[in-house]
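*Asks:* missing the sequence, but the structure's below:
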């Protein structure tokens, strides 16, 4: 139980990659604060299962990371429930899968994407940094997308890409600023892991083929969760300010405009 005595808050963790990360950190002994926006039943069930399976404390808090007011509420609730938050995994972030050029977004969508993918993470970090500083130990993990560090053009994903590449710079800056306090800050950038694969293990996809993947197999939630858990270990304190692709070599960015299929 390498992280026993630590508490992790994982945003957007009722389902998908956040759920898989929560399970991996619980397996290492972390107490878990789950976060959800609308999937309350799933979050409560996951909390019950993690507590039963790993003997950790697990609770769930409702909050919308795209709402600036909710970030303060989430931080306060997490601290009230657990006493401290040692690990923060900023997984939640809205994404519009429909392909469209920037001119076709409305104001509300732009604001929601920026708040949910950049501002929400920054505000939550700021709320929880004082406690990490007091204890002299902390781990902050941001989520990006494959090749985010390169800051390339990504047609049809202008707002999402702008938010996440902004988060790249913030990750690196915060890592430098907080290193003296024993806090590491890194970004994990998943590849094109979709649907049920976000919660699958590596064993689940054994023998499966993915023609788009250079490795030949689909990516899974476990691939991402294993990187997160490694970065959170006490012995990983020399790793900070890193932007880590977990893509199997796949490049999700298409830099040229192609007709959008109706």
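*Replies:* Nice, I can see it. Remember, it's a predicted structure, so these values are computed and weren't measured experimentally.

*Asks:* every contact and neighbour count from this point should use C-alpha atoms.
*Replies:* Will do.

*Asks:* is it true that residue 78 touches residue 9?
*Replies:* Yes. Counting by Cα atoms under 8 Å, residue 78 does reach residue 9; the two are 7.3 Å apart.

*Asks:* which stretches of the stretch 51-200 of the chain form helices?
*Replies:* For the stretch 51-200 of the chain, the helices defined by DSSP state H, counting those that start in this stretch cover 68-82, 107-114, 120-135, 158-178.

*Asks:* which of those sits closest to residue 91?
*Replies:* Between residue 91 and the helices of the stretch 51-200 of the chain, the tightest spacing by Cα to Cα is seen for helix 120-135, at 8.8 Å.

*Asks:* check contacts around residue 112.
*Replies:* 66-67, 94 (Cα atoms under 8 Å, 6 or more residues apart in numbering).

*Asks:* list only buried entries from these.
*Replies:* The neighbour count (16 or more other Cα atoms under 10 Å) marks 66, 94 as buried among these.

*Asks:* distance to residue 140 added to the contacts of residue 112, as CSV?
*Replies:* What follows is those, written out as CSV (distance: Cα to Cα, whole Å):
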residue, distance to residue 140
66, 18
67, 20
94, 19
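
*Asks:* what's the closest of the contacts of residue 112 to residue 154?
*Replies:* residue 94 (16.6 Å).

*Asks:* would you confirm that the closest one contacts residue 111?
*Replies:* No. Using Cα under 8 Å, residue 94 is not in contact with residue 111; the gap is 10.8 Å.

*Asks:* which parts of the chain are strands?
*Replies:* 7-10, 31-36, 58-62, 87-90, 138-143, 183-190, 243-246 (DSSP state E).

*Asks:* in addition, the following structure is provided for comparison:
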């Protein structure tokens, strides 16, 4: 039995990740900004098979929050798996950006996962224990979107930090990877999206939007023993949406006879 810490576990992808580990009989610490949905996640996790599920409310915008959260989780039991799922993605036109908006997104989406990894690694190395980290990235790391300059930047930076930390922590037996979801339908009061936006980004080569369970299965696998020789990787779980501009019309005649020079 391992001890798994999941941030952003109050709803959506984070909650489903916690429940996926619970169904495997793992002990949990779940963290989120809001206490009420976090308590709901804990109750569901215990019903799903988790032997224990501690809850911690945390504001990851605070500089000391990652270290404090890891200290709290570790005091229950050494943390074997860290999943950084907490994230914010406000829609802000580029010309409306200010320092507060930029810093809020980068602090939660990039700085907090990095500092959580640092806090885990320090304790794991001191204890002589292996550990596995899975960061939740986004397709926005590869493709910018209107209104998402800080979000795209934060996820691109997170993927770079995933590789950098994997490089330095690998010799200590600590693996660091990321899962990059495509558009996933969730009910989030922190990060709501419009129906128009969902329709525009939710089309994939596999013909459907993603679900939190799609992402959770990938996270559980990547954090487990079957992936023990994988580190520094970004697993894109997006229904094929990152393969290219598949939905564009063909640029040659209907006969298929293109012209060549």
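*Replies:* Arrived safely, thanks for sending. Source: prediction; values computed, not measured.

*Asks:* before we move on, the earlier item: more crowded one of residue 78 and residue 9 of structure 1?
*Replies:* residue 9 (31 against 24; other Cα atoms under 10 Å).

*Asks:* mind putting the helices of the stretch 51-200 of structure 1 into TSV with distance to residue 211 of structure 1?
*Replies:* Shown next, in TSV, are the helices of the stretch 51-200 of structure 1 (distance: least, Cα to Cα, whole Å):
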stretch	distance to residue 211 of structure 1
helix 68-82	40
helix 107-114	31
helix 120-135	34
helix 158-178	25
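
*Asks:* tell me the counterpart of residue 29 of structure 2 in structure 1.
*Replies:* Counting by TM-score structural alignment, residue 29 of structure 2 lines up with residue 33 in structure 1.

*Asks:* roughly how far does that match sit from residue 78 of structure 1?
*Replies:* 6 Å (Cα to Cα, to the nearest Å).

*Asks:* quick one, which of the helices of the stretch 51-200 of structure 1 gets closest to residue 100 of structure 1.
*Replies:* Nearest of the helices of the stretch 51-200 of structure 1 (Cα to Cα): helix 158-178, 8.9 Å.

*Asks:* counterpart of that closest one in structure 2, which residues?
*Replies:* Going by TM-score structural alignment: helix 158-178 of structure 1 matches residues 149-169.

*Asks:* mean deviation, the matching stretch versus structure 1?
*Replies:* Taking mean Cα distance after the TM-score superposition for structure 1, the mean distance separating stretch 149-169 of structure 2 from the aligned residues in structure 1 is 1.0 Å.

*Asks:* any buried residues in that stretch, and which?
*Replies:* 149-163, 165-166, 169.

*Asks:* swap in stretch 133-142 of structure 1?
*Replies:* Using 16+ other Cα under 10 Å as the test for burial, stretch 133-142 of structure 1 gives 133, 137-142.

*Asks:* from one end of that stretch to the other, what's the distance?
*Replies:* Termini of stretch 133-142 of structure 1 sit 18 Å apart (Cα to Cα).

*Asks:* what's the answer for stretch 93-104 of structure 1, then?
*Replies:* Stretch 93-104 of structure 1: ends 20 Å apart by Cα to Cα.

*Asks:* just the residues contacting it, thanks.
*Replies:* 12, 65-66, 112-113, 116-117, 155-160, 260.

*Asks:* can you tell me which of those residues is nearest residue 241 of structure 1?
*Replies:* residue 117 (18.1 Å).

*Asks:* aligned partner of the closest one in structure 2?
*Replies:* Under TM-score structural alignment, residue 117 of structure 1 pairs with residue 109 in structure 2.

*Asks:* same deal with residue 127 of structure 1?
*Replies:* Match for residue 127 of structure 1 (TM-score structural alignment): residue 119.

*Asks:* and that match, how far is that from residue 235 of structure 2?
*Replies:* Counting by Cα to Cα - residue 119 of structure 2 and residue 235 of structure 2 are separated by 24 Å.

*Asks:* and residue 213 of structure 2, by the same measure?
*Replies:* For residue 213 of structure 2 relative to residue 235 of structure 2 (Cα to Cα), the value is 15 Å.

*Asks:* same question, residue 154 of structure 2
*Replies:* 17 Å.

*Asks:* and for residue 197 of structure 2?
*Replies:* Residue 197 of structure 2 is 24 Å from residue 235 of structure 2, by Cα to Cα.

*Asks:* the more surrounded of the two?
*Replies:* residue 235 (17 against 9).

*Asks:* who's in contact with the more buried one?
*Replies:* 177-180, 218.

*Asks:* quick check: residue 33 of structure 2 vs residue 117 of structure 2, distance?
*Replies:* 19 Å.

*Asks:* between those two, point out the one with more neighbours.
*Replies:* Using other Cα under 10 Å as the criterion, residue 33 of structure 2 and residue 117 rank with residue 117 on top: 27 against 19.

*Asks:* is it true that that one touches residue 131?
*Replies:* No. In this structure, residue 117 of structure 2 is not within contact of residue 131 by Cα under 8 Å, at 9.9 Å.

*Asks:* which neighbours do those two have in common?
*Replies:* residue 82.

*Asks:* map residue 17 of structure 1 onto structure 2.
*Replies:* In structure 2, residue 17 of structure 1 lines up with residue 13, judged by TM-score structural alignment.

*Asks:* enumerate every residue touching the residue lying closest to its match once chain neighbours are set aside.
*Replies:* Distances taken as Cα to Cα, 6 or more residues apart in numbering put residue 212 closest to residue 13 of structure 2, at 4.6 Å, once the chain neighbours are dropped. Residue 212 of structure 2 makes contact with 12-13, 16-17, 184-186, according to Cα under 8 Å, 6+ apart.

*Asks:* still contacting in structure 1, which of the residues you listed?
*Replies:* Among those, the contacts conserved in structure 1 (both residues aligned by TM-score structural alignment, their matches' Cα atoms under 8 Å) are 12-13, 16-17, 184.

*Asks:* now do the same for residue 222 of structure 2: its match in structure 1.
*Replies:* Aligned counterpart of residue 222 of structure 2 in structure 1: residue 231 (TM-score structural alignment).

*Asks:* how far away is the closest residue to its match other than its chain neighbours from residue 254 of structure 1?
*Replies:* Here the nearest residue to residue 231 of structure 1 in space, its sequence neighbours aside, is residue 239; by Cα to Cα, 6+ apart that works out to 7.2 Å. Note on residue 239 of structure 1: its distance to residue 254 of structure 1, by Cα to Cα, is 30 Å.

*Asks:* fine by me, we can end here.
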